[in-house]
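*Asks:* Fold the stuff below for me.
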Amino acid sequence: MAKLYSKNVLAAPKMLPKKETIKFLLSYSQALSIVKVGKMRFECVAN
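*Replies:* From the prediction side, this is the model:
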């Protein structure tokens, strides 16, 4: 057990998002509108 916990952890490779993921998130954020009415909040996604 002692050997198991004393091993060095290798650094994780950089994780970069795909272009499709970035495009999806940007288009979603542009289509999202939030309207506050009193204490309520309405979220609408325009398709």
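
*Asks:* Please count neighbours and contacts with C-alpha atoms only from this point.
*Replies:* Fine.

*Asks:* And the helices in this protein, which stretches?
*Replies:* 2-6, 19-31 (DSSP state H).

*Asks:* Please provide the structure for the following sequence as well, for comparison with the first:
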Amino acid sequence: MTRESQQRRAIQMLKDGATDEQIRREFGYNQFLIDSLRKIAGEKGPEW
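*Replies:* As a prediction, this is how the structure comes out:
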């Protein structure tokens, strides 16, 4: 799995309600990266 696909999966997990600990265990990400991914996950996407 590429880094990009891992991050996409982590973002989707965060949107689905995963905890920081779940992301840390699954991907080995540090808290700074998890916080950044959480911010991205909370941003509203484009409206079509």
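
*Asks:* How close are the two chains, by TM-score?
*Replies:* Once superposed, chain against chain, the TM-score is 0.37 (TM-score structural alignment, normalised by the length of structure 1); 22 aligned residues with a CA RMSD of 1.7 Å.

*Asks:* quick one on the thing from earlier: for R41 of structure 1, find the nearest of the helices of structure 1.
*Replies:* helix 19-31 (16.3 Å; CA to CA).

*Asks:* Give the buried residues for the closest one.
*Replies:* By neighbour count with 16 or more other CA atoms under 10 Å, helix 19-31 of structure 1 contains no buried residues.

*Asks:* on that earlier part again, including distance to M40 of structure 1, could the helices of structure 1 go into TSV?
*Replies:* TSV is the format used below for the helices of structure 1 (distance: least, CA to CA, whole Å):
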stretch	distance to M40 of structure 1
helix 2-6	50
helix 19-31	20
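
*Asks:* S27 of structure 1 versus the nearest residue to V35 of structure 1 once chain neighbours are set aside, what's the distance?
*Replies:* Spatial nearest neighbour of V35 of structure 1, excluding adjacent residues (CA to CA, 6 or more residues apart in numbering): F42 at 5.1 Å. As for F42 of structure 1, its distance to S27 of structure 1 is 19 Å (criterion: CA to CA, to the nearest Å).

*Asks:* Burial check on L37 of structure 2, number of neighbours?
*Replies:* 17 (other CA atoms under 10 Å).

*Asks:* and the helix or strand where Q7 of structure 2 lies, what other elements does it pack with?
*Replies:* Per DSSP states H and E: Q7 of structure 2 is located in helix 3-15. In terms of contacts (3 or more CA pairs under 8 Å, 6 or more residues apart in numbering; DSSP states H and E), helix 3-15 of structure 2 is packed against helix 20-27, helix 31-42.
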